[in-house]
Structures are given as C-alpha cells and as structure tokens.
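Visitor: dropping the sequence and predicted coords here.
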Amino acid sequence: MGTPDPSRVYAATAWPLRRTAALARSCHPGPVVAVSALAGALGVGVGLDGVRCALLVAAVLSGQLSIGWCNDAFDARRDASAGRRGKPVADGSVSRPAVWTAAFAAALLCVPLSLACGLLAGTVHLAAVAAAWAYNLRLKATALSWLPYVIGFATLPAVAALTLPGSPGPAWWVVTAGALLGLAAHLGDVLPDIEDDLRNGVNGLPHRLGVTGTALLLPVPLVAASAVLALGPAGPPGWWGAVTLAVAAPTALAGLVLGRYWRKAALAAAVVVAAADVALLLVRGAAPL
C-alpha cells in the first residue's frame, strides 16, 4: 500500500479552506465587524447586561453578514465587468450560489436573534435589514439610494435602546445623528466608484450628483451630525463634544481643498470626521428616554 502523495492531500484540504476564506471575504468583513462592534459598544453604553448585549451583537452580525453576501452575489456580474479586484464571487474564488445560500441562511438566522432582543427592537432591526436588501437588489440604482443607509444608521442606536427591559425609546438626537451619519456613509462609500458604476448602469443619488457634487455634499451631513451630537443632549457639550465641533468643519473643508491634488482627500477627511462623530456618539451613549 503506497504512501499518499502529500501534494494531493494538501490540495484536497486547501481547496475547501480557500473557498471558505473566499466566502468570508465576500461578506464585506470590514463593515460587518465595524457595525457589529459599534452595536456592542452602544449596547454597553445604554446599560445592557451581558446576555442582552450578546444577543444584540449576534442579531446585528447575522444581519450584516446577510447584507454583505447579498451585495456580492447580486453584483457579481457587474463587478466582473468593471474588473474590480478583491471580489471573490466576481473572480471565481467562490460560486455565486454558495454566496446566495450563505446570504439567505444568515437572513433566516437574523429573524429569531433579532426577536430575542424584544418584539419592538427585533421588528425595527429586521426592517433595517430589509431596507439594506432592498438597496442591494434595487434602490442603489435609483434616486432613493440614500434611504436604506439613513434607515440602517438611524435604527442601530434605537435598537440598542429598545433592547433594554421596557423598551425605552432613544433620544431624538441619537436617531437624527445616526441618520446623518448614514447619509454620509452612503456618499463616502459610493464616491470612489461613481465613474465605474455609471458605466455599468448604476444611477443612485451620488451618481446623479457626480463626483464633484458628491464630494461637496459629503461634509454637510458629517458636520451636521457633529453639531447634533454635541449640542442635542441637555447640558454642555463636554470636552470631546467641543473638540469634535472645533475640528469637524475645518477638516471637511481641508478635504475639499486638497481634493484638487488628491482624488480621495474628501473621502479621507470624511473618515476623520466620521470617526470623531462615532466616538462622540459612544461617549454620549444611545441615551434611552
């Protein structure tokens, strides 16, 4: 009886591992991890106990996984024709049916996990996930492309507050700031790909505004979110609120000016302001009523 060929053993083992890794990469792991971590931080901020906080994170994680896989599976042909690198479905690293299966499995898992956070919290979260799927399947190519982002970011702190016993509603300024950050996230996410998207028939709000119009609009919701987060709660804004207010507008303006020399300057400035806004949101907490 001969000794197995090590190269064949390695190939048989490595192939499923490569497909699994490709499937993981196709879920948009950066946003999935970032949004799930933000949900956990918001849960801690409103005072959720360990079990409720874990349920909140699990619900958000499953929803974000379903959204990311849906996006990559649906856009596979468009990504391939645009020659975008780092897209596992488009480059054949993982099959489209496998990614669709993962997307639907995560979406089904999201339902009981969301409802375990409470009927109202779960319903709000599932509505946000449904809006994100609608974006992937249709709304991204319409003038309403911004709406699912606004819904998703506005509801995240709301779901954290609603997961508390008694389901207290979030403060108005939390939801408003989340909605503004959602609009900014949409503009910033699409900005680098506007020209490629237009060639492939995508015509959402940023595409209608154009690269220049989107870059000019991008700082507006970010600075507005900074103002709402700093000035919305009762009492003084605190040192972090004052710092955020002081740097938001100048940073955004610098991004616009430097955009003449570096195409991604406006997006980079937006990321800095958004990071300060998110930090301020976490400092303020989701502020249940």
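Guide: Thanks, I have the structure now. Numbers count the residues shown, from 1 in each chain.

Visitor: could you use CA atoms for every contact and neighbour count after this?
Guide: Will do.

Visitor: who does the one helix or strand Ala184 maps to touch, helix- and strand-wise?
Guide: Element membership of Ala184, judged by DSSP states H and E, is helix 172-190. Helices and strands touching helix 172-190, as assessed by 3 or more C-alpha pairs under 8 Å, 6 or more residues apart in numbering; DSSP states H and E, comprise helix 147-162, helix 205-217, helix 219-231, helix 265-284.

Visitor: putting a second one here so we can go through both:
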Amino acid sequence: MTADVSPGRAPATSRMTGLVAAAHAGPTLAVTVLAVLLAVAADLGPGRVLLVAAAVLTGQLSIGWSNDLLDLQRDRRSGRTDKPLVSGAVPVGLVRAACLLALAACLVLSFACGVAAGAVHLVCVAAGWAYNLGLKSTAWSWVPYAVAFGCLPVFVALAGSTTPPWWWPVGGALLGVGAHLLNVLPDLEDDAGTGVRGLPHRLGERWIAPVATVVLVAATAVVVVGSSPPVALAVAVGVVVGGLAILVVGGRGRLPFFAAIGIALVDATLLVVAR
C-alpha cells in the first residue's frame, strides 16, 4: 500500500494539477465539448450554450472525482502511482470536497436549464455515478454509457425548449457504448488485477475493437438514415467508415484501436453537424 503524502508538503500548483488529473480531464473535456457542439447545432443562444456547458462540466467533474475516490483502495493495491490520490499529489479531503461542490453546482445549473432538461441531465450524471458505484464490474457496464450518451442530446435539446430528432439519442447511445468499449482497452491488465469484470473484460482484448466497431458503424448508419444527408456526403461517410472498419478487423498492433477511435470521431462529428 502506498503511504499518503502530507497535503501540506505539496505546492498549491501541484495539488491543482493533481485535482485536474483526478477528474479524468480528457473524458471530462471531451463530453463537455460534445455538449457544447450539440448546443450550437441546436441553435441555442450564447448564454444558453454556456449554461449547458457549465452543467455538463460540473456533472462530469463529479463523476471523474468520484471514480478516483471510490477506486482509491483498488488503485493502491494495484500500485497505480499514476493516480494522484495514490501518489499523494492531491489530498483525499480536497478531492472529496471538490466532488461534492461540483455535484451541488451541477444540480443548480441543470435545473437552471429548465425542469425537464435538468431532470434528464441528472439521469446522465446518475448513470455515471452508477457506473462508478459498481456497474463497471458487471456485464451491464455498457448501460450507464448508453443512458448518459443517449440522454445528453435530449438534455441539450430540452435546454433550448425543443425535442431532439429520434436519431440524436439513438446515435448517442450507440456512440456511448462504443466509447465505453474502447475506453477500457488500455486498462484491461490493471482492471483484471483488481477484479473488475465489465462487458469489455468479458469480451477480451481480441474482441473489444471489433465489437466496438460494429456498434460504432451502427451509430453511423442511424445518424445517416436519420439525418438524410446529401448522397455524396453519405457515400463519403460510408467509404471512410467502411475503410476504418476493415482496418479494425485486419489491422495489427494498435492500428485496430486507432481505427475504431476514428469511427467514433466520425460518429461524433455526424451527430453534431447532421440535422
């Protein structure tokens, strides 16, 4: 077990860096940016876009911090010194306080977008917390991602007092499942050592990228069918996604993983620009 480092010995800048890292900055930023792009695509005004961004950011921060707090003992046992709480780069009390503050802010900001919109966004956040609280270790680990990514476009649309087209939540849910499968891939060994057995772990490293590709290609098809883009654009998307899918199935090394990420980026772009 790694000993705690006294919070008083860590410079303020180091603690802030650790706090950001413990929030899973990459995924937090990615989801927030996706929400902003969806808000812009839904023609929300600048003030509304900022409100949506703030609600999503605080919700994602609470999910990220709760993840590291709940996994602290597991991360210590597996020697995850890259984790700020394990290395002592940031005090546990500071992360706990930040998590609760973010959750409270998310509650206020979400309902500031409207009662219906706020309720939907809290479902998104609750799904993330449910994943952290135990669903990540079950065969149902994909459900929180499907719910959160499927509800996110609904929240954005309701924040603008409109309803989203059917393919926004369906495409978002499929994108979320694909993202879950790919996101777990780099941590398979560490997770195996600590007893985490979500859907990706049950599939195994060999099948994660191919299954993720099937899901992501399905998301592409849903968005293309739903948005009915010009034929030339639909053909171009089909060629790009088809080529990437071939690389996933036939590629070697890390190529299948990066090709699957490419399909996810195409899906996210389509979800935003195709209306």
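Guide: Alright, I've got the coordinates. Since the model is a prediction, treat every value here as computed from it, not as a measurement.

Visitor: circling back: how about whichever helix or strand comes after the helix holding Ala184 of structure 1, which residues of structure 2 does it hit?
Guide: Helices and strands here follow DSSP H and E; after helix 172-190 of structure 1, the next one along the chain is helix 194-199. Using TM-score structural alignment, the residues of structure 2 aligned to helix 194-199 of structure 1 are 188-193.

Visitor: mean shift between that stretch and structure 1?
Guide: Averaged over the aligned pairs, stretch 188-193 of structure 2 sits 1.8 Å from structure 1 after superposition, using mean C-alpha distance after the TM-score superposition for structure 1.

Visitor: returning to what we had before: tell me the average deviation of the helix holding Ala184 of structure 1 from structure 2 after fitting.
Guide: So helix 172-190 of structure 1 averages 0.6 Å relative to structure 2 (mean C-alpha distance after the TM-score superposition for structure 1).

Visitor: got the buried residues for that helix?
Guide: Neighbour-count burial for helix 172-190 of structure 1, with 16 or more other C-alpha atoms under 10 Å as criterion, is recorded at 172-188, 190.

Visitor: and Val111 of structure 1, what pairs with it in structure 2?
Guide: Residue-level alignment of Val111 of structure 1 against structure 2, with TM-score structural alignment as criterion, gives Leu107.

Visitor: and Leu183 of structure 1, by the same measure?
Guide: Using TM-score structural alignment, the partner of Leu183 of structure 1 in structure 2 is Val177.

Visitor: ok, Asp72 of structure 1 next?
Guide: Residue correspondence, TM-score structural alignment: Asp72 of structure 1 in this structure matches Asp68 in structure 2.

Visitor: quick one: map Gly18 of structure 2 onto structure 1.
Guide: Using TM-score structural alignment as the criterion, the counterpart of Gly18 of structure 2 in structure 1 is Ala22.

Visitor: okay, the helices and strands packed on helix 172-190 of structure 1, which one's buried deepest?
Guide: With neighbours defined by mean count of other C-alpha atoms under 10 Å, none of those is more surrounded on average than helix 147-162, at a mean of 26.

Visitor: if I look at Leu247 of structure 2, how far off is Arg254 of structure 2?
Guide: Shown here: Leu247 of structure 2 relative to Arg254 of structure 2, a distance of 10 Å by C-alpha to C-alpha, to the nearest Å.

Visitor: ok, Val170 of structure 2 next?
Guide: For Val170 of structure 2, the distance to Arg254 of structure 2 - C-alpha to C-alpha - is 29 Å.
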